[in-house]
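Trainee: Sharing a model that was predicted from the sequence below.
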Amino acid sequence: MTITINKRLEAPVKIKRLHADAVIPKYARAFDAGFDLVAVEDVIIRPGETAKIPTGLAFALPEGYELQVRPRSGISAKSKLRISNAPGTVDAGYRGEICILMDNIRQVAGEDGQRCLDVNDKEVEAGCEVDRHAYLVRKGDRIAQGVLAVVPIAVFEEVDELDETERGTGGFGSSGVQ
């Protein structure tokens, strides 16, 4: 059996620059699912804090789609920075600026100085007094990725009983760990 795949599905997405330095997203490689979202200003994230990092962009997504905001694996592997609500959902009806909620999950604090860490966990000049375990997300850093996804609309039907399945009501951990 041969399966022929003609072409990637395309959807028109309108983008508005809200900041002169905003970077229009692009896919790094031909078969990538996600496109890069880039910080439009410097943001310091102290240990245990969450920061909202602006991208300087607003999107008009087609009806029936969402934009999923996901972590970049390199940042997650190299640092203690995490996307707070990953994957975050941007609804098709939203027209405001896309911002990335990022956590510094490092719990060590209290060592102030002029240096902190970058998104690659390398020590850098902060330009101000800051905890050395803080992260400096710099303007121009690729901080997250966006994935466009089709979203079916649920049609809810209230019933008195649900059909039986092998799993039944087995929830958290019901299939074991090995």
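Mentor: Sure thing, it's come through.
Trainee: contacts, neighbours, all on C-alpha from now
Mentor: Will do.
Trainee: host element of the residue of the chain most remote from its centre?
Mentor: Largest separation from the mean C-alpha position in the chain: residue 160, at 38.8 Å (Cα atoms, centre = their mean). Using DSSP states H and E, residue 160 maps to neither a helix nor a strand.
Trainee: helix/strand/coil for residue 75?
Mentor: On the three-state scheme (DSSP: H, G, I helix; E, B strand; the rest coil), residue 75 is labelled helix.
Trainee: I'd like the distance between it and residue 124.
Mentor: Computed as Cα to Cα, to the nearest Å, the residue 75 to residue 124 distance reads 16 Å.
Trainee: Comparing these two, which shows the higher neighbour count?
Mentor: residue 75 (19 against 14; other Cα atoms under 10 Å).
Trainee: Quick check: the more buried one vs residue 9, distance?
Mentor: For residue 75, the distance to residue 9 (Cα to Cα) stands at 28 Å.
Trainee: Against that first model, consider the following:
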Amino acid sequence: MRDDVEVLLRRVDPEVPLPSYQHPGDAGCDLVTTRSAELAPGERTVLPTGIALALPDGYAAFVHPRSGLAARCGVSLVNAPGTVDAGYRGEIKVIVANLDPRESVRFERFDRIAQLVVQQVEKVRFQEVDRLPDSERAAGGFGSTGGHAAGRPAVPAASPEESASTQQTAAQQKHYVAVGADRASDLRGQ
């Protein structure tokens, strides 16, 4: 087991709780907002967390969405994961977006809005070459491994009524991902 990494923290808001891990073994600690906000469907805003960090050289912190907020409310982060560099000393702010097409979402002061993962990062030195070594994957990307309906053969033609219904369902599925949970599910640990 490795020793904990010491990270210096300054409270920009003196009342903000310190980031904390909810369970043993959690990778991310919770970040809260220090101000209330309401987001209509499709809106985004920048929420302050009330903390600033001094990370050790060779480390960065990454701001990730909370899966419970995503499943229950359709909330995500616009630039997920956000990167906090070791040299940054300003307040950490989180760009949240309401992706729900119908419902507004409200945040109150000290609501958990994101999670912070601190990781060791490598510095690299780029070496330009004329040709890269071969690999099994080569230049395959953007769905080259399959696994999604978009890469499957087309379904035989249907009646006009079935076709309209199928097109509407397909359009809905294109914009939504089933998460297997409804708003009443208990996802507090996520």
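Mentor: Perfect, thanks for sending it. Predicted model, so just to flag it, every value in this text is computed and none were measured.
Trainee: Compute the number of surrounding residues for residue 161 of structure 2.
Mentor: 9.
Trainee: that's a helix at it, yeah?
Mentor: Yes: judged by three-state DSSP, residue 161 of structure 2 forms part of a helix.
Trainee: which residues touch it?
Mentor: If you count contacts by Cα atoms under 8 Å, 6 or more residues apart in numbering, residue 161 of structure 2 has none.
Trainee: which residue lines up with it in structure 1?
Mentor: Matched across to structure 1, residue 161 of structure 2 finds no residue, judged by TM-score structural alignment.
Trainee: Can you report how many residues lie near residue 35 of structure 1?
Mentor: So residue 35 of structure 1, with other Cα under 10 Å, has 21 neighbours.
Trainee: Next: the one 10 residues further on.
Mentor: Each residue near residue 45 of structure 1 was counted by other Cα under 10 Å, and the total is 24.
Trainee: same question, residue 8 of structure 2
Mentor: A total of 10 residues lie near residue 8 of structure 2 under the criterion other Cα under 10 Å.
Trainee: That one against residue 86, yeah?
Mentor: No: assessed by Cα atoms under 8 Å, residue 8 of structure 2 is found out of contact with residue 86, at 10.9 Å.
Trainee: still on that earlier bit, map the residue farthest from the centre of structure 1 onto structure 2.
Mentor: Counting by TM-score structural alignment, residue 160 of structure 1 lines up with residue 130 in structure 2.
Trainee: separation between that match and residue 141 of structure 2?
Mentor: According to Cα to Cα, residue 130 of structure 2 stands 21 Å off from residue 141 of structure 2.
Trainee: ok, now residue 132 of structure 2?
Mentor: Going from residue 132 of structure 2 to residue 141 of structure 2 by Cα to Cα gives 16 Å.
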